[in-house]
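Visitor: here you go, sequence then predicted model.
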Amino acid sequence: MTPTTLVDLPVELLSCIFLHLDFRDVLRCRGVCSSLKDFVDDDSHMRYKIELAVAGMKDGVHSTLTVSDRLSMLELKRDAWRKLAWTSQKDIPATRNSASWELCGGVFAEEENRRTLHFWQLPSQIRGIQWREWTLNDVGVSMSDFGIDPAQDLLVIAEDIGSLCRMHLRSMTTGMVHPMSPPGGVLVHWHEPEHAYSIQISNDHLAVLLTDHRSLDSELVVWNWKTGAVLLLLTDTDVLSFVFLTSTYILLLAFGEPTEDDVGTNHIGPGSNLCLLVIDLDRTRPERVRVDDLDFLCAFLYPDLHDRCNVIDMVLCAAPGPAWTPSSSLQVPFSISGEDRLLVVTLKIAHGVYWEVSTLTSFIPSETLLSAVKSLPSGQTGRVFAWEDWGVYGSRLEVAPQEHLLAMPCYVHGTSFARHIQESTQPLLFPFTIEVFDFNPLALRRALLSSQAEGGSSGYQNDAAIVATSTTLTGHHSTIFNDEVTTYYPYFRRAVEIPGRDEMEQVLFDALLLEEDSLILVSSESVNSNPFYRILTF
């Protein structure tokens, strides 16, 4: 008998067809009839495909585990993070007089005496990643800063020689010149001395922000590190922080006001208000350019700041990179997807009659900005989105604790954000609370639908609260912007109290770092004569 409908096909053939569908298409088919619903619910491949997407993960193509095993591991990982129940704890000593460190792709790296680098591969019992550590005893140059990308075995070392900046492209594991780098393995840039670095890597792109300590002049340089070609050279006092929004879009945090020239083209001119600029690297040229001459793709404006308001510091963070993939040697069953990420803007602001200092945190799901970018007609540039067009319902703006450190911006990973709250009158002493905010859009939609079906309960196993009520800046924080600011984007909030190991222990921690399989408590030299890192592994 010839099949007349989809459900008449043999199960084996139906499974092969569904394997090639996007999870959204699988869910649409599931809603067609009870037969397809039963097929999807009973097929481990389909359940894995759906749960992987809802968890914000992608499949590990190098893993040899069965789909059933991967699904079980995914459920273990999800439950562990829901309950903030780590499987192990390990303390490692911190290097004294260390000027810089990096956390990327499950690898923690720390510099010592500007010539030595220590690396730790963070473990995961759930995903089967083993602890590993290694050291490059002498990299051969004096390091001003460094960046890493474990997926490409890439180590980028910044060396300053007067006004010459040399970016050395090395292997993380051997310290030798990276085999994919241009001849010589060095990129060169001329700049003013006395500056700080921000180094980010996304596939073939290496982006470096150099900020002058004295004048606050900044330069953002983007190379194709495999060819050595300069793609962007942006210079301005208003260039403050950046991330890769996609593999070809850079998101820039800057000051500026939208202006229109004689031919109707929008520019971002000098100004005191905050904005996010999207730069398309496929449209840039290697010539030096200022922000007000930049051919940007689009801009997202924040509300107007009050006249009696001064931004002391601000930073934009997101991790991992949009196209990041773990090293094939790890053979992980699954890893975090770059499709949905959380962008976090942290602002330290003096405001009001007495110039009170407050810290604000702006949480922006990447889908908010990317959906706006995708709405642009082909070829259009210079589009400006007002705060009301994107920020009110597409983000969350909240007051942060004063101890939230801008100097250690590894508090965001994937769609999650972590911070620690100290209730004690003695700042930063045990016990304190770890909070994790999760802005995963698919998980939120599922939970909110479940909540409606169950008559208003959270529908999330009572181990995470859904914050769905609005946030309004009130009290003295209402003096930061000209108008009242209210935001609505929902999120999960999870919290756990961290006790001391025993009643006699009083340990100071001054930062909390977040990775895919770990929370890392930092006890630095500023608060501890014997600095160390406490790694909580999931």
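Guide: That came through fine.

Visitor: going forward, measure contacts between C-alpha atoms and count neighbours the same way
Guide: Fine.

Visitor: hmm, who's touching the longest helix seen in the chain?
Guide: For the chain, the longest helix by residue count, based on DSSP state H, is helix 67-83. The set of residues external to helix 67-83 that reach it, using CA atoms under 8 Å, 6 or more residues apart in numbering, is 44-45, 47-48, 51-52, 55, 86, 126-127, 333-334, 463-464, 494, 538.

Visitor: make it 7 Å
Guide: 44-45, 48, 86, 126-127, 333, 463-464, 494, 538 (CA atoms under 7 Å, 6 or more residues apart in numbering).

Visitor: take those residues and keep only those in helices.
Guide: Cross-referencing these against helices under DSSP H gives 44-45, 48.

Visitor: do a quick rundown of the helices in the protein.
Guide: So, for the chain - with DSSP H - the helices run 11-19, 23-30, 34-42, 44-54, 67-83, 366-374, 387-394, 441-453.

Visitor: buried deepest among these, which one?
Guide: helix 44-54 (a mean of 19; mean count of other CA atoms under 10 Å).

Visitor: of the contacts of helix 67-83, closest to Phe242?
Guide: Lowest distance from Phe242 to those (CA to CA) belongs to Arg494, with 28.0 Å.

Visitor: strands - which of the contacts of helix 67-83 land there?
Guide: Using DSSP state E to define strands, the subset of the contacts of helix 67-83 located there is Arg494.

Visitor: among the contacts of helix 67-83, name the buried ones.
Guide: Buried residues within these, defined by neighbour count using 16 or more other CA atoms under 10 Å: 44-45, 48, 86, 126-127, 333, 463-464, 494, 538.

Visitor: tabulate those (a markdown table), appending distance to Asp8.
Guide: Shown next, in a markdown table, are these (distance: CA to CA, whole Å):
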| residue | distance to Asp8 |
| --- | --- |
| Ser44 | 20 |
| His45 | 20 |
| Tyr48 | 24 |
| Trp86 | 46 |
| Ile126 | 39 |
| Arg127 | 38 |
| Pro333 | 33 |
| Asp463 | 42 |
| Ala464 | 42 |
| Arg494 | 45 |
| Phe538 | 44 |
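
Visitor: so can I have JSON lines of the helices of the chain showing distance to Thr259?
Guide: Shown next, in JSON lines, are these (distance: least, CA to CA, whole Å):
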{"stretch": "helix 11-19", "distance to Thr259": "50"}
{"stretch": "helix 23-30", "distance to Thr259": "41"}
{"stretch": "helix 34-42", "distance to Thr259": "53"}
{"stretch": "helix 44-54", "distance to Thr259": "41"}
{"stretch": "helix 67-83", "distance to Thr259": "46"}
{"stretch": "helix 366-374", "distance to Thr259": "20"}
{"stretch": "helix 387-394", "distance to Thr259": "16"}
{"stretch": "helix 441-453", "distance to Thr259": "34"}
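
Visitor: structure two is appended below for comparative analysis:
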Amino acid sequence: MSPHRHRRSSIRHFKISNDILLTILEFLDPPSLWRMCKAFPRVYSLAMEYQSLRYKYELAISGMKDGPVALSKVPPISRLQLLLTYRKDWLELAWTHEHRLQIPMPAQVGGSGGFIHHIHKHGVYSTLELSELPSSRKNRPPALTRHLKFTTSAIDRVAVDLSQGLIVTGSIFSYQGQIGIQLHFRDLWSFGKHPHAQALNYEFSSQISTSAAVVRMVVLVCGSKLAVSLEVSGGRFKHLILNWLNFDARWLDDQDIQFLNETYLLGVTTKSGSAIISLYNVSKVASISVVREFELPEIWCNTSMKFVPNSSPRSDLLQPSDALFYSAPETRILAITSTPAAISHSEYYPMNWLFLKESYFSFPSRRDAFRVPWRQWGQYGLAKDIDAPPEAIRGPYVVGSKVFYVENPPARSSRSHGHSRSSRLRVIDFSPFPEPAALSMGWTSVGPRAGLIPSESSRSIPSSSVDGLPVKDLCATEDNIILFLETRQGYQTVNVLTFGVPISGSSRRHR
């Protein structure tokens, strides 16, 4: 009997050379590279050794994307150095430069589209001044920013869309006992008619009696869509949704609205005793439809509800052409605030802030009921109680995945203690790839499917940065936090705090 030869199966392991592995890794986007680094120590070691890969890794944990500027103009090592400084300074709230504007009053002052604007009325006409904000990502220090000044008919509000070179001005007038609004669609640089506008101006009646005072007017631009929001005395709200390319228009009566993109818009209101978010399809403005409704917690009924604006780009197509990197649109955070409508003089109730990924609303075709209960979709959000008097809080404002607000010391508290406490600047960072951390106080609801881990930090605002004045308002961009201080001696001070060091120079950080 001849012996049989037994064959043993074997598994051979082949080690990929570093050269081949590097070639493969260069094709990965930042999130994929980060995941590879977490799974394979060898990949992490290579990423830390090679600057182009390290740059991608840092983009991922910063929630950023590489900009369109060619690598031949700014190599990876320069981008990496800037990104590391930029990220560290934001997390530590250590700005590198302060730039102040002293604006004579009375004036309407605000920020929009990367500019500070102030409007001065002179009877039947107005002067509009625009000051561009500095940016380390665009290598544009304060000395290289652009300043524009125009004389025009009387205006009350301004909205700037830098990606379209568009500036929209709005003015309120009285017509046959009703409040009317006139809008102008102008080129940002020439102030003439915007080349894509059907006409220079558009007028409409708000159907609100002139006996009612307009408390607030806001203009929002999202591609071809525009919204004019009016808050009038008595707690009423009117929103005109307009396609400014063909002037199709429609009114909504929600408490507040916010564009997701040119196709979808969110509205928040109270219906039949329930606080809800409505998801509207506004692709055809003349026939706006409700796609779905989302119930909010019961305690949000009979409160003042507002969306928080997010100043980062909504899509990759809106990225600035001269930015070295920018906030990844898919990491954008959606925030909604709820403030009690009636607060007694003896006590106050906490404000409720809700955070979730904006991308949650990007899939309206999923198999949900038309009315989605809070117990279902609340699993995707985080709720925080702000246990401070509402009049002491300025903000919040959202930039990409970061949330900023200022807490001013209560005036009566300062007087009772005989000394002045400083205002505090606070940030909540929802990094897309966070390290595990314990939640701080105040988080009352953490949805198991939220995919968000908040990291909070704060610092006192130096008295020299605010001249000892309370912060009246603030706004934030990818490069700056802008503090609007209370008016003093006929002037309002606007302090622009800029983060990151331009490649061509360096500055001392303000800690």
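Guide: Okay, I see it. Since the structure is predicted, the reported quantities are computational estimates derived from the model, not experimental observations.

Visitor: pull the distance from the longest helix of structure 1 to the chain's centre.
Guide: Centre-to-centre, helix 67-83 of structure 1 and its host chain are 22 Å apart (CA atoms, centre = their mean, to the nearest Å).

Visitor: so how much does that helix differ from structure 2 once superposed?
Guide: Here the mean offset of helix 67-83 of structure 1 against structure 2 after fitting is 0.9 Å, by mean CA distance after the TM-score superposition for structure 1.

Visitor: quick one: that helix to helix 44-54, angle?
Guide: Relative orientation of helix 67-83 of structure 1 and helix 44-54, computed by axes from the mean of the first three to the mean of the last three CA atoms, to 10 degrees: 30 degrees.

Visitor: structure 2: matching residues for helix 67-83 of structure 1?
Guide: Aligned by TM-score structural alignment, helix 67-83 of structure 1 falls on residues 76-92 of structure 2.

Visitor: ok, residues contacting stretch 308-324 of structure 2?
Guide: Residues from elsewhere that reach stretch 308-324 of structure 2 (CA under 7 Å, 6+ apart): 66-69, 79, 137-138, 163, 327, 329, 335-336, 396-400, 477-478.

Visitor: now, those that are in strands?
Guide: Of the contacts of stretch 308-324 of structure 2, the ones assigned to strands by DSSP E are 66, 327, 335-336, 396-399.

Visitor: shouldn't Glu231 of structure 2 be in contact with Val215?
Guide: Yes. Assessed by CA atoms under 7 Å, Glu231 of structure 2 is found in contact with Val215 at 5.4 Å.

Visitor: out of the two, which sits in the more crowded spot?
Guide: Glu231 (19 against 13; other CA atoms under 10 Å).

Visitor: how much space separates that one from Phe237 of structure 2?
Guide: Distance of Glu231 of structure 2 to Phe237 of structure 2, given as CA to CA, to the nearest Å: 5 Å.

Visitor: give the contact list for the counterpart of Ile201 of structure 1 in structure 2.
Guide: By TM-score structural alignment, Ile201 of structure 1 lines up with Val221 in structure 2. Contact analysis of Val221 of structure 2 by CA under 7 Å, 6+ apart lists 161, 227.

Visitor: please redo it, this time with the cut-off set to 8 Å
Guide: By CA under 8 Å, 6+ apart, the neighbours of Val221 of structure 2 are 159-161, 227.

Visitor: make a markdown table from the residues you listed and add neighbour count and distance to Val43 of structure 2 to it.
Guide: Formatted as a markdown table, those follow (neighbours: other CA atoms under 10 Å; distance: CA to CA, whole Å):
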| residue | neighbour count | distance to Val43 of structure 2 |
| --- | --- | --- |
| Ala159 | 22 | 46 |
| Val160 | 25 | 44 |
| Asp161 | 20 | 41 |
| Ala227 | 23 | 48 |
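
Visitor: strands - which of those land there?
Guide: Under the assignment DSSP E, the contacts of Val221 of structure 2 contribute 159-161, 227 to strands.

Visitor: nearest to Phe430 of structure 2 among the residues you listed?
Guide: Using CA to CA, those come closest to Phe430 of structure 2 at Asp161, 26.0 Å.

Visitor: that closest one contacts Gly113, correct?
Guide: Yes. Taking CA atoms under 8 Å as the definition, Asp161 of structure 2 is a contact partner of Gly113 at 5.2 Å.

Visitor: how many other residues sit next to Asp91 of structure 1?
Guide: 12.

Visitor: who are the contact partners of the closest residue to it other than its chain neighbours?
Guide: Closest residue to Asp91 of structure 1 apart from its sequence neighbours, by CA to CA, 6 or more residues apart in numbering: Arg534 at 4.4 Å. Residues in contact with Arg534 of structure 1, defined by CA under 8 Å, 6+ apart, are 89-92, 520-522.

Visitor: how about 10 Å then?
Guide: Counting by CA atoms under 10 Å, 6 or more residues apart in numbering, Arg534 of structure 1 touches 89-94, 509, 512, 518-523.

Visitor: repeat for Pro401 of structure 1
Guide: Contacts for Pro401 of structure 1 were tallied using CA under 10 Å, 6+ apart; they are 358-361, 419-422.

Visitor: overlap between the residues you listed and structure 2?
Guide: Among the contacts of Pro401 of structure 1, the ones still in contact in structure 2 (both residues aligned by TM-score structural alignment, their matches' CA atoms under 10 Å) are 358-360, 421-422.

Visitor: can you say which of the residues you listed are buried?
Guide: Among the kept ones among the contacts of Pro401 of structure 1, those classed as buried by 16+ other CA under 10 Å are 358-360, 421-422.

Visitor: return the subset of those residues lying in strands.
Guide: Using DSSP E, these in strands are 358-360, 421.

Visitor: tabulate those in TSV, adding columns for distance to Leu276 of structure 1.
Guide: Formatted as TSV, these follow (distance: CA to CA, whole Å):
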residue	distance to Leu276 of structure 1
Ser358	21
Thr359	18
Leu360	16
Ile421	29
